[in-house]
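>>> Fold the following.
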Amino acid sequence: MDIKDKVAVVTGGASGMGLEILKRLVSLGGKGVIFDVNAELGEAKAKELGDSVIFAQVDVTNEESVKAGVAKAVEAFGAIHFNINCAGIATGSKTVGKDGPFPLDLWSKTLAVNLTGTFNVLRLCAEQMTKNEPLTEDGCRGVIVNTASVAAFEGQVGQAAYSASKGGIVGMTLPIARDLSTFGIRVNTIAPGLIDTPMFESLPAPVYESLSRTPLFPQRLGRPQDIAHIVTSIIENDYINGECVRMDAGLRMQPK
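Sure, this is the predicted structure:
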């Protein structure tokens, strides 16, 4: 599907991969709606990106909050064509550690944000997409791209909740693609490896360099631009559907 003049809802769009995806979509003539809980940062980034982008303060785990964000997107731009889900949290705790068993509230929060939050947003965006007229000769009305992680396949020590949440995103990709196929809505997932986000900038130089040598080739951390590139490729290629694409330069995570 052509990106020009189309409208994208991007969760976690005020920073990191979400922001980079938004920038690329706008550079290709698209319009964007930032869904993020950080109002100050979200407003600033929307202003920075110009009239093609608006901000909606959204908690992805809250149904009414997402409904309000979707309504704001439709009011501003008239439709939703793409939904890219990047909002998520990274948590860590051993199943049984020095302080006892894995805190159940941490488990619940991780799944609520990463898995349920992704589904909450995509289902409400998909509802709007069904109202679109077909936009391609194949009858495509919209595209959804979710973000999982290589931890869905090779979770490390302490990543039980995180891996479960990301594995759930991988697992629901095909069933949702099947559900939405009758409406002409494609659904895919990307599974990034080690991506050079601000989190990595705080690491000591030796640790950063060691992590950079982990991928097979090229031996560097992934860049948010790499993720933005694959997202736009998925949107533009109408024959990619129900798929999970690893973006990790051949990385296979070790236990720790």
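
>>> use CA for all of it now, contacts and neighbours both
Will do.

>>> and whichever strand in the chain runs longest, what does it pack onto?
The longest strand of the chain (DSSP state E) is strand 185-192. Secondary-structure packing of strand 185-192 (3 or more C-alpha pairs under 8 Å, 6 or more residues apart in numbering; DSSP states H and E): strand 142-147, helix 160-180, helix 224-236, strand 244-247.

>>> Please give the structure of this sequence too, so both can be compared:
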Amino acid sequence: MADIPLTPSLLSSLAGQTAFITGAASGIGLATALLLLQHGAKVALADLPGTRIEATSALQALDKAQLDRAFLVECDITDWKSVSGAFAKAKHWAGKIDVVVANAGVMETEPFWDFASIEEDDEQREAECREPVEAYRVVDVNLKGTMNTIRLAMFHMRSNPPSAYDGSRGSVVMTASTSGYFGGTGVVSYIASKHGIIGLLRSSQPAAAKYGIRLNAVVPFVTPTHITGSYIDAWNRAELPANDVEDVAAAIAQTACDARMKGAACMIAGKRMRELETFYTALVPQWLGPETTELLQQATKFFEKQGGYPLPAKR
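Predicted structure coming up:
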């Protein structure tokens, strides 16, 4: 499996394009926004109400030309009206949307399997199982919110003229995680939702091809953000390799611009980028054996002849 070299020259195609980035007030989202602004893109920085001060402060370091190409927009990606309205405002501001980075994400702050609660006495704790409300919120933000974002992205991009650069009508990059492929840490909601992002990447390729849109994912390893704040110092003391937010931003920007990337999942780990989906597909015969692999290939051809998977009738 060969590394993908980071190629800054690819980012020249960003000049004059408009990007919409969720979770853009801090961390990976902000680093991506700043990088795209540096390469001549207009950028709509979408994030929750209440993050405007944080984002505005970060933008003050930009020169006037870059600052004029930045647009802050409030957006709760779990709320359809909110995210739909944010896209509409961004398109009205810029005239079009060429790149969307579905980056916003959260992690739970308490274990899914913790049945204790300081608000409950022992008798009530034995009688009832507390509803995991925070776990639902994580799935809503990471999976439902990403689904909202890429649905609106494709809706708005499908009417774009084909790009002279690569012939596509737009580029969408989702921020997944190594937790979308591996799940040994026991962080249930986050891991489940990030596995969902990989499923979303794979299942959305027919629609992406139909509308002429490149849909890919970036898969960051440990990166110092709010999510890793509780252990990143100990991680660094252990001298384990980590990304920084600029590494991930560079991977996102390159994936957005690289015309070869269609259905790719680019893992960035210890400052090295590798594509995972191609090798996953190539290893399926070794994993399942030739007979089962052939059966799956026959099933794929069957559904292609049907024009896609026939959905069941409503009940």
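
>>> Mean per-residue distance, the helix or strand just after the longest strand of the first structure versus the second structure.
Once strand 185-192 of the first structure ends, the next helix or strand along the chain (criterion: DSSP states H and E) is helix 198-201. Overlaying the second structure shows helix 198-201 of the first structure at a mean distance of 5.5 Å from the equivalent residues (mean C-alpha distance after the TM-score superposition for the first structure).

>>> Okay, buried residues for whatever helix or strand comes next after helix 198-201 of the first structure please.
Next in sequence after helix 198-201 of the first structure, counting helices and strands by DSSP H and E, comes helix 205-212. For helix 205-212 of the first structure, the neighbour count (16 or more other C-alpha atoms under 10 Å) marks Tyr208, Ser212 as buried.

>>> Go ahead and measure how far helix 205-212 of the first structure is from the middle of the chain.
Mean C-alpha position of helix 205-212 of the first structure versus that of the full chain (C-alpha atoms, centre = their mean, to the nearest Å) differs by 25 Å.

>>> got a list of contacts for it?
Leu194, Phe200, Glu201, Gln219, Arg220, Leu221 (C-alpha atoms under 8 Å, 6 or more residues apart in numbering).

>>> ok, the aligned partner of Arg223 of the first structure in the second structure - contacts?
Under the alignment (TM-score structural alignment), Arg223 of the first structure pairs with Asp244 of the second structure. Listed by C-alpha under 8 Å, 6+ apart, the contact set of Asp244 of the second structure reads Thr223, Pro224.

>>> all helices in the second structure, in order from the N-terminus.
27-38, 52-59, 64-67, 80-94, 122-127, 133-139, 145-157, 188-203, 205-211, 232-237, 245-257, 277-288, 290-305 (DSSP state H).

>>> now for Ala102 of the second structure: what does it line up with in the first structure?
In the first structure, Ala102 of the second structure lands on Asn85 (TM-score structural alignment).

>>> Its match: how many residues sit nearby?
Asn85 of the first structure is flanked by 27 other residues according to other C-alpha atoms under 10 Å.

>>> Need the helices and strands packed on strand 185-192 of the first structure in CSV (columns: mean neighbour count and distance to Arg123 of the first structure).
Below are these laid out as CSV (neighbours: other C-alpha atoms under 10 Å; distance: least, C-alpha to C-alpha, whole Å):
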stretch, mean neighbour count, distance to Arg123 of the first structure
strand 142-147, 27, 10
helix 160-180, 20, 9
helix 224-236, 18, 18
strand 244-247, 18, 18
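
>>> Out of the ones you listed, which gets nearest to Leu115 of the first structure?
Nearest to Leu115 of the first structure, of all these, is helix 160-180, at 5.1 Å by C-alpha to C-alpha.

>>> Could you pull up the average distance between that closest one and the second structure after superposition?
Here the mean offset of helix 160-180 of the first structure against the second structure after fitting is 1.0 Å, by mean C-alpha distance after the TM-score superposition for the first structure.

>>> Where in the second structure does that helix align, residue-wise?
Mapped onto the second structure using TM-score structural alignment, helix 160-180 of the first structure covers residues 188-208.

>>> what about Gly155 of the first structure, distance to Lys94 of the first structure?
Going from Gly155 of the first structure to Lys94 of the first structure by C-alpha to C-alpha, to the nearest Å gives 12 Å.

>>> give me every residue that touches Ala71 of the first structure.
Ala71 of the first structure makes no contacts at all, as judged by C-alpha under 8 Å, 6+ apart.
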